[in-house]
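Student: below: sequence and its predicted model.
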Amino acid sequence: MLQHYRFDFGTETCPPVEGYTKITPKHAYEASTGCGFTRTERVNAKDRVEPGALRRDFCIPLDTAFQVDVPDGTYKVSVLLGDEIADTDTTIKAGEGRLMVHKQRTQPGHFVRTSFSVWVTDSRLKLTFSGMAPRINALEIDPVPQACTIFLAGDSTVTDQPADGYPYAGWGQMLPMFVKADAAVANYALSGRSSLSFIREGVLDTIWSKIKPYDYLLIQFGHNDQKYGEDRYTEPFTTYKETLKVYIDGARERKAVPILVTSVQRRFFEADGTLRDTHGDYLTAVRELAEETGVPLIDLAATSKTLFEQWGPEGTKALFMWLAPGEFMNFPDGTEDNTHFQQQGGIEVARLVYEGLKELKLKPLMLYLR
């Protein structure tokens, strides 16, 4: 039997709503209980008395996560956010920094119930809270095994970067904020992988073991296919296309829908302010393969070129990992990286992918996009 989870956050003195488990600032995660905050020292609670039911009291989760042990699978998560007397601002990330709710604001006396789906693979649903004035009033978690899943296969520009690397982010990590609660994003992209090494390391086999009919597989490789070495290198018009076709054929055999994505551009500008293409024939090869196989194509190389040229050589430093010394705790010495994104860049590139998906007008996928 599928289990459903209900949590009422707030003070010890306010009784839980019927059918809900009360969660207070003292509820630290323990394996024996299977739920709780990862850190409690900065979690507080308030009881406003007046609103009633789930709106009456709440927790203020500052720089902490709430974990729930659940079987692997897809879950619809619904959160109630708000405060009777104060403005609120809450951001929620799932797992390794997947952006689900971004700067959700409420005015005094107003409450928002927002839902999203999460793909869980480590038997633990982890929701991390941040924001100027975060709140959590209530949380409901329901298994949705038949929900559509959007699988991602790719490299470091796509992957879920770890929390201790913030603000480092892949566009796949930011994509969930553009997807409705009817679908989940399963990001299997990994740093340093090419289309070939992703297969050789067994990651594609993991996707094949989980993908369902009518799910979707977005495929973006190329950055590391260019790097010489027998473990990763592919030649654009032969082994690169042949390897990508393994993804296409495998998805179709399982009645899932493959979607090719050209490599996102790097941040290299010419003297006249135009972007220099560093992918060359790999982009042509993906476009040709999409045409030859009838696979939908998101030309992220083209749209990211336009975006980066609009932002310009200086402006794009806010999108890529160009960090000043001391700007972020995780990078005390700063960094200058023209390939990888900080969170704002990940969001902007994810928006391009989202817009590309909408333009494809694939049914029912377009119904799952916000």
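Tutor: Structure received.
Student: going forward, measure contacts and count neighbours with C-alpha atoms only.
Tutor: Will do.
Student: quote the end-to-end distance of stretch 179-190.
Tutor: End-to-end span of stretch 179-190 (C-alpha to C-alpha, to the nearest Å): 21 Å.
Student: next one: that stretch to chain centre, how far?
Tutor: How far stretch 179-190 lies from its chain's middle: 7 Å, per C-alpha atoms, centre = their mean, to the nearest Å.
Student: got another one to weigh against that:
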Amino acid sequence: MSYKFDFGPEGVTVEGYHKVTNSTLYEENLAYGFTTINKVSAKKRTNESLTGDFCIPFDSTFVADVPNGNYIVTITLGDAFAPTHTSLKTNGEHLVLQNYETVSGQIAREQFGVNVRNGQLKLSFGGLAPRLNSVEMLQTSQQITIYLAGDSTVTDPSEDGFPFSGWGQMLNYYFKHDVVIANHAIGGRSSKSFISEGRLEGILEEIKEGDYLFIQFGHNDQKSDEERFTDPDTTYPEHLKKYIDAARSKKATPVLITSVHRRYYDNDGHIINMHTTYLDAVRKLAEEENVALIDLADRSKQLFEELGEEATKSIFLWGEPGEWRNSSNGIKDNTHFQEQGSLQIAELVVQGIRDLNLMRLTMFLKPTE
């Protein structure tokens, strides 16, 4: 099943496409459109079908009601008369294009994967000169899905949560359209509470043979409340093993990930291990169960010590009063990331995928720049 949209001013619509103009506001009975139109304009440059006209969606979002599942999205963008500059996020605020540029006269075609769980596929545009010529959304069951189970350092942010960002939000950026990210991570959860709330069961309802389950818990397993606390020597690895067994029961591949470090330094500029023996518990379990391990703790330690205490503020949620709209009084958060930081952490995860040679994933990573 596919959904096709032709963007631009009123006029001739290509057969099989829905026409979307700068005044096409989303309505439930229409089932597609821009969520707001005050920053959307439209232009016709040539008589070429699909590429001769476009919408200019400044800081705007286009949505389409579609069945839940995985999609390959093909987007055409460019301008016959002017250079363009576009950034794009999809469902879960997943980054797929960042500062994407075309020169005058160039029409570009890009593809990416999107996982839909709420009956709506969303395209949120930014950039200095965004253009949108056409979009095709093709539902498919052929893509590999990476399911993410984790906490707030992994989760997708809310639409109004900027600049907060989990690394799972950024993982899509590094893959071609053959791989889709289904981020089930949620803030405040431990390996124990994620299961007790039925979230692992929700993944099991969807995950299939050939998919992957990435598992990162630890930040909240240290909390003292009964709902979340696990012991690093006993109940913590016992709960993590439930994720491993669940993935394998569906012939999917589990991947354990050690918790990313917090931003705490000793007097010599070395990262302090705030996760204590939880990190070793993950490493030991990976060896015992013959599970692939991405040691994000070790990788983030190397990165944070290389950057130093001051420079890592650009990774974490640090800001002066007035710097971030959602933290007008300033913020000093040594656990959570801002978007540029989560992009760097996601890159560490991708490096782990390459080093492990997880073949069905590495073959679909975008070329390194």
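Tutor: That came through fine. What you are looking at is a predicted structure, and each value in this text was computed from that prediction instead of being measured.
Student: need the contact list for the alignment partner in the second structure of Thr88 of the first structure.
Tutor: In the second structure, the residue matched to Thr88 of the first structure (TM-score structural alignment) is Thr84. Thr84 of the second structure makes contact with 78, 100-104, 128-131, according to C-alpha atoms under 8 Å, 6 or more residues apart in numbering.
Student: what's the separation between the aligned residue in the second structure for Gly154 of the first structure and Tyr243 of the second structure?
Tutor: Gly154 of the first structure maps onto Gly150 in the second structure, with residues paired by TM-score structural alignment. As defined by C-alpha to C-alpha, Gly150 of the second structure lies at a distance of 11 Å from Tyr243 of the second structure.
Student: the match of Gly154 of the first structure: how many residues sit nearby?
Tutor: 28 (other C-alpha atoms under 10 Å).
Student: could you do Ala163 of the first structure as well?
Tutor: Ala163 of the first structure, neighbours per other C-alpha under 10 Å, totals 16.
Student: what lines up with it in the second structure?
Tutor: So, by TM-score structural alignment, Ala163 of the first structure is matched to Glu159.
Student: how about Phe237 of the first structure?
Tutor: Checking TM-score structural alignment: Phe237 of the first structure goes with Asp233.
Student: one step back: quick one: which of the contacts of Thr84 of the second structure has the most company?
Tutor: Arg131 (30 neighbours).
Student: please look at that residue and Ile56 and confirm they touch.
Tutor: Yes - with contacts counted by C-alpha atoms under 8 Å, Arg131 of the second structure reaches Ile56, the gap being 4.9 Å.
Student: top helix in the first structure by residue count?
Tutor: helix 343-360 (DSSP state H).
Student: give me the common contacts of Gly150 and Tyr243 of the second structure.
Tutor: Ile215.
Student: mind jotting down where the helices sit in the stretch 51-200 of the second structure?
Tutor: With DSSP state H, counting those that start in this stretch as the criterion, the stretch 51-200 of the second structure has helices at 167-170, 191-196, 199-204.
Student: which of those helices sits most buried?
Tutor: helix 167-170 (a mean of 29; mean count of other C-alpha atoms under 10 Å).
Student: in contact with the residue opposite Thr258 of the second structure in the first structure once aligned, which residues?
Tutor: In the first structure, Thr258 of the second structure lines up with Thr262, judged by TM-score structural alignment. Applying C-alpha under 8 Å, 6+ apart to Thr262 of the first structure gives the contacts 220-222, 283, 286-287, 297-301.
Student: can you do 6 Å?
Tutor: 283, 299-301 (C-alpha atoms under 6 Å, 6 or more residues apart in numbering).
Student: just checking, which of these belong to helices?
Tutor: Those of those lying in helices (DSSP H): 283, 300-301.
Student: distance to Gly192 of the first structure and neighbour count added to the residues you listed, as JSON lines?
Tutor: What follows is those, written out as JSON lines (distance: C-alpha to C-alpha, whole Å; neighbours: other C-alpha atoms under 10 Å):
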{"residue": "Leu283", "distance to Gly192 of the first structure": "18", "neighbour count": "23"}
{"residue": "Leu300", "distance to Gly192 of the first structure": "19", "neighbour count": "22"}
{"residue": "Ala301", "distance to Gly192 of the first structure": "19", "neighbour count": "18"}
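Student: report the two of the contacts of Thr262 of the first structure separated the most.
Tutor: The largest distance within those, taken as C-alpha to C-alpha, falls between Leu283 and Leu300 and amounts to 9.7 Å.
Student: what about the strands in the stretch 51-200 of the first structure?
Tutor: With DSSP state E, counting those that start in this stretch as the definition, the stretch 51-200 of the first structure shows strands at residue ranges 57-61, 64-69, 73-83, 88-94, 98-106, 110-120, 124-133, 138-143, 148-154, 168-169, 183-187.
Student: turn the ones you listed into TSV, columns for distance to Asn338 of the first structure.
Tutor: Formatted as TSV, the strands of the stretch 51-200 of the first structure follow (distance: least, C-alpha to C-alpha, whole Å):
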stretch	distance to Asn338 of the first structure
strand 57-61	34
strand 64-69	31
strand 73-83	35
strand 88-94	25
strand 98-106	22
strand 110-120	30
strand 124-133	28
strand 138-143	39
strand 148-154	18
strand 168-169	12
strand 183-187	23
